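Asker: here is my input, please return the structure:
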Amino acid sequence: MSDQRAVSLHLTCNPNYELRTPESLKLVAAKHAPPAKKPGFLQRLVVDKALTTNSVASPPYVESLTDVARDVQYYAEVEIGSNEQKFRLDFDTGSSDLWVPDSTCKTRSVTFNRTTSTTFKPFKGKFKISYGDGSTVSGILGQDRINVAGLIIEDQIFGLATKESTTFSNDVVDGVLGLAYSSICSVPGVLTPLENMIEQKLITSPIFSVWLGRNTEGGGGEYRFGGYDSERFEGELTWVPVTVRRYWQVKCDGLFFGDVDLKLKSDVIIDTGTTLVIVPTLVAEAIHAQIPGAINDKKHGWIVPNTPEVAALNGVQFVLNGVKFNVIMKDIMRESVWGKRGYVYSGITSNDQIPVWILGDVFIKENFCVFDMGKHRVGIAKCKPPNRIQPSVIQQVKDDFEEFQKRQASKCLIM
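Answerer: Take a look at the predicted model:
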């Protein structure tokens, strides 16, 4: 399903991000474990400017998809203000706040200049987001127009960070655009960008969809607002009701490894802002018991042998509304473990502080997802393999690397 008002953002992987599975686990613990007030972010989404071939959106709203590095960190480019100030934002279904660095934030080279936007209006109040790992971001509030994939949202309330922990100030992305329910916003009563799209009738269907590709298959990814592209997935969508209207939380009825029923179930959160699949220790033990040689290492966490035999396994299946959805071994087997020759980090890991299971991007890369805020449900289907590799990948790598060098040079000057 997609309508004529559907627009899409195409995503490229961050070329400068390094695979860091242990750090990803720490961040997701901070994001979903109490007493965190607002989820953080792990993965970022970026916009590429060329046209795609299979979108139904009008040409001004279509941006083509490239993959410039390993598919780990994604971010999207959003414009704020009358003068279209550009920011690289985390598009995060596991959080609801929108914030960017203010011009008074001393630790950033890319900031929002309130004085140069004629449409900016101050908004009474302040915001502060505290994370479970002790990191924080805080500042003032404002209103301005936001351009997301060509959709102009008027008077969007957002945070302007004046202070950030180093966790954020050292990141290549500039801020966060949350896509979960506004019930978890740090400022009560503020509508999210998605809710404002619906309220301002910018999209006629209150949905958005996510497709994430793999670097080895032509890569990239796509956010589409107001519809979805049925050419991205096989068969029909399976619709799963949202159980708690905070995150995109649904019920998982069962868990399998290949043909083995692990006899486990839980609510799960489908979270684009998390790299990994995160489950309690007992669940991780049951999964990794099916992988010969898998170890819960005291230093590195869950690791698995990097062998053809392990790569040939069928992987994990999550049962959602009676249908099995896979996390395949090539997504479970991640980067090599330093000091543990022959082992790689597992994309499924454990944390007992998180009350539900988290299905991050190792799940979403295999499974196309549609988020329906009108009917409070998530549609899921197996992704189709991409048809081709985008020709602009090499040039995009060069462009992003040059931009990264400029940003690093600016940071050095500030320090």
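Asker: CA atoms for contacts and neighbours, from now on please.
Answerer: Will do.
Asker: residues of the longest helix along the chain that come out buried?
Answerer: In the chain, taking DSSP state H as the definition, the longest helix is helix 393-414. Residues of helix 393-414 classed as buried: 393, 396, 397, 401, 404, 407, 411 (neighbour count, 16 or more other CA atoms under 10 Å).
Asker: quick check: residue 190 touching residue 159?
Answerer: No. Using CA atoms under 8 Å, residue 190 makes no contact with residue 159, being 10.7 Å away.
Asker: before we compare anything, build this one as well:
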Amino acid sequence: MRNTLSLIVMITLLPLLAAGSAIPFDQMQQNSVALTRRWEVQDAEGIVDYQNLQGQMQMTTSKIARGMVAYEKNMGQRHPADLLEHRNLERAVGHDGLADDNNVLWYGTITAGTPAVQYTVDFDTGSSDLFLPGPSCGQTCSGHKVYNPSHSSTSRDLHKTYRLSYGDGSSVRGEQYADAVSITGKKATGQTLGASTQYSSGFQSPRFPADGLLGMGFQSISVYNAPPLFQTLVSQRQISTPIFAFKLAKSGSELTIGGVNNALYRDSFTYVPVTHQGYWQVNMDGVSVNGGRVLGGTSVIIDSGTTLIVGEPHAVQRLYSNIPGAQPANEFGQGFYSFPCANIPDVSLTFGGHQFHLSADTFNLGRESASSNRCIGGVVGQNIGASFWIVGDVFMRNVYTAFDLGHNRVGFANLA
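Answerer: Next up is the predicted model:
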């Protein structure tokens, strides 16, 4: 029996007075929406779910590949971090195997259409497109709320299709529309979104409890080649401060739109510049284990839609070689490692000269089996065909993360 941890989370709009300014939390006008988090990397007994880990890796690898393909198509040149000389579009979008009902999701509500209809979406900083179930989706979208553009007085058919293929042979595909889309009461007009005619099995309810997905990356990796919702809100002056921020934790989690929530962090932010717009790509100074630096600097992307921290295989091997008793856990897949559960290491990532530690709860994904005293680590070595690491929720659950579009940077602060 799986243990689904649901969190009631808030999305709060901060109507800040000017770019870069902050309003005390108790003075903010709060427009909030309940979000739910599903964390099922391990079962009720603390045993790692093998199929879920495999699904997470497949989903992450395929998403990065799709972004690379979209970047080259949109920008007319390969992404500078793309290590593959030739990417075939069908291959690149064809291996995104979503794990059944074991996904890690951060989802909440938006509205679309006129009159406005409410939908739940998964918020993903590692992609850039918004799609919902469409009126022709049929059984594959059963259990999800349908977006019907013919019922909206502000919808406009863009006469473009989209298709995202998945490892099970099915796909998310449909027609692109422009329509009004709102989050926390702030409306984007003419926002590009997809009305899906088919959902992959991984997006079917209850495997994927949200109705759709909302990407929060940059336009250059958009399959639609259209501005993502947050960028549209900024360009249409719906928010005065072009920042959104995440707290992803066991309790009190929220996504803040239009600034940061001063009550959710302590001390000051450590900011690092975005080195290349597409993904939220920044430089990491290094990785330490039990107080000693074991890896030097590398480029990373900060991805709320990825569960794990995924790094270059040789570097990850070097990391685990500094953890007493660690060894490969190839039965879980290439690049996974285990270590003695009684000796969980202190692993930290350094950004902007500041060390941020991974808690034991986030680094430890769970025990190998019911009879095992060994646990699986949350940093995985994988060749994703790109010269950056993917830093997902294993890290983000330990910090308050601000995505600053106005200053082209990402900020990290210690949780309050």
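Asker: how close does the residue most central in space within the second structure get to residue 91 of the second structure?
Answerer: Nearest to the mean C-alpha position of the second structure, by CA atoms, centre = their mean, lies residue 305 at 1.9 Å. Applying CA to CA, to the nearest Å, the value for residue 305 of the second structure to residue 91 of the second structure is 21 Å.
Asker: can you get me a residue count around the aligned partner of residue 131 of the second structure in the first structure?
Answerer: When the first structure is aligned by TM-score structural alignment, residue 131 of the second structure is paired with residue 99. The local packing of residue 99 of the first structure (other CA atoms under 10 Å) involves 24 other residues.
Asker: got the contact list for residue 99 of the first structure?
Answerer: 158, 159, 160, 161, 175, 176, 177 (CA atoms under 8 Å, 6 or more residues apart in numbering).
Asker: for the residue mapped onto residue 254 of the second structure from the first structure, give me its contacts.
Answerer: Counting by TM-score structural alignment, residue 254 of the second structure lines up with residue 222 in the first structure. Neighbouring residues of residue 222 of the first structure by CA under 8 Å, 6+ apart: 8, 9, 10, 11, 65, 209, 210, 211, 212.
Asker: so which of residue 190 and residue 159 of the first structure has more stuff around it?
Answerer: residue 159 (28 against 18).
Asker: that one is in contact with residue 140, isn't it?
Answerer: Yes. The pair residue 159 of the first structure / residue 140 is scored as a contact, 6.0 Å apart, by CA under 8 Å.
Asker: so what's in contact with the two at the same time?
Answerer: 126, 127.
Asker: can you tell me what residue 200 of the second structure aligns to in the first structure?
Answerer: Matched to the first structure by TM-score structural alignment, residue 200 of the second structure sits across from residue 165.
Asker: give me the neighbour count for its match.
Answerer: Residue 165 of the first structure has 13 neighbours, counted by other CA under 10 Å.
Asker: and for the one 5 residues further on?
Answerer: A count of nearby residues for residue 170 of the first structure, using other CA under 10 Å, gives 14.
Asker: and the helices in the stretch 51-200 of the second structure?
Answerer: 89-92 (DSSP state H, counting those that start in this stretch).
Asker: do a quick rundown of the strands in it.
Answerer: Ranges of strands in the stretch 51-200 of the second structure, per DSSP state E, counting those that start in this stretch, are 105-112, 117-124, 130-133, 156-165, 171-183, 186-198.
Asker: among those, which is the most enclosed?
Answerer: By mean neighbour count, with neighbours taken as mean count of other CA atoms under 10 Å, strand 130-133 ranks first of the strands of the stretch 51-200 of the second structure at a mean of 26.
Asker: test my guess that the match of residue 200 of the second structure contacts residue 133.
Answerer: No. Using CA under 8 Å, residue 165 of the first structure makes no contact with residue 133, being 10.7 Å away.
Asker: so how many other residues sit close to residue 273 of the second structure?
Answerer: Neighbour tally, residue 273 of the second structure, other CA under 10 Å: 16.
Asker: returning to what we had before: now restrict the contacts of residue 222 of the first structure to buried residues only.
Answerer: 8, 9, 10, 11, 65, 209, 210, 211, 212.
Asker: now the two most distant members of those.
Answerer: 65 and 209 (14.8 Å; CA to CA).
Asker: all helices for the stretch 201-350 of the first structure, in order.
Answerer: 281-288, 308-311, 329-332.
Asker: now for the last one, which elements pack on it?
Answerer: In terms of contacts (3 or more CA pairs under 8 Å, 6 or more residues apart in numbering; DSSP states H and E), helix 329-332 of the first structure is packed against helix 308-311.
Asker: how about 10 Å then?
Answerer: helix 308-311, strand 343-346, strand 348-350, helix 361-364 (3 or more CA pairs under 10 Å, 6 or more residues apart in numbering; DSSP states H and E).
Asker: in strands, which of the buried ones among the contacts of residue 222 of the first structure fall?
Answerer: Mapping these onto strands (DSSP state E) picks out 8, 9, 10, 11, 209, 210, 211, 212.
Asker: return the member of those residues nearest to residue 374 of the first structure.
Answerer: Closest to residue 374 of the first structure, out of all of those and judged by CA to CA, is residue 209, at 13.5 Å.
Asker: what residue of the second structure matches up with the closest one?
Answerer: So residue 209 of the first structure corresponds to residue 245, using TM-score structural alignment.
Asker: for residue 97 of the second structure, see how far away the nearest residue to its match once chain neighbours are set aside is.
Answerer: Nearest residue to residue 245 of the second structure, sequence neighbours excluded (CA to CA, 6 or more residues apart in numbering): residue 402, at 4.1 Å. Residue 402 of the second structure sits at a distance of 29 Å from residue 97 of the second structure (criterion: CA to CA).
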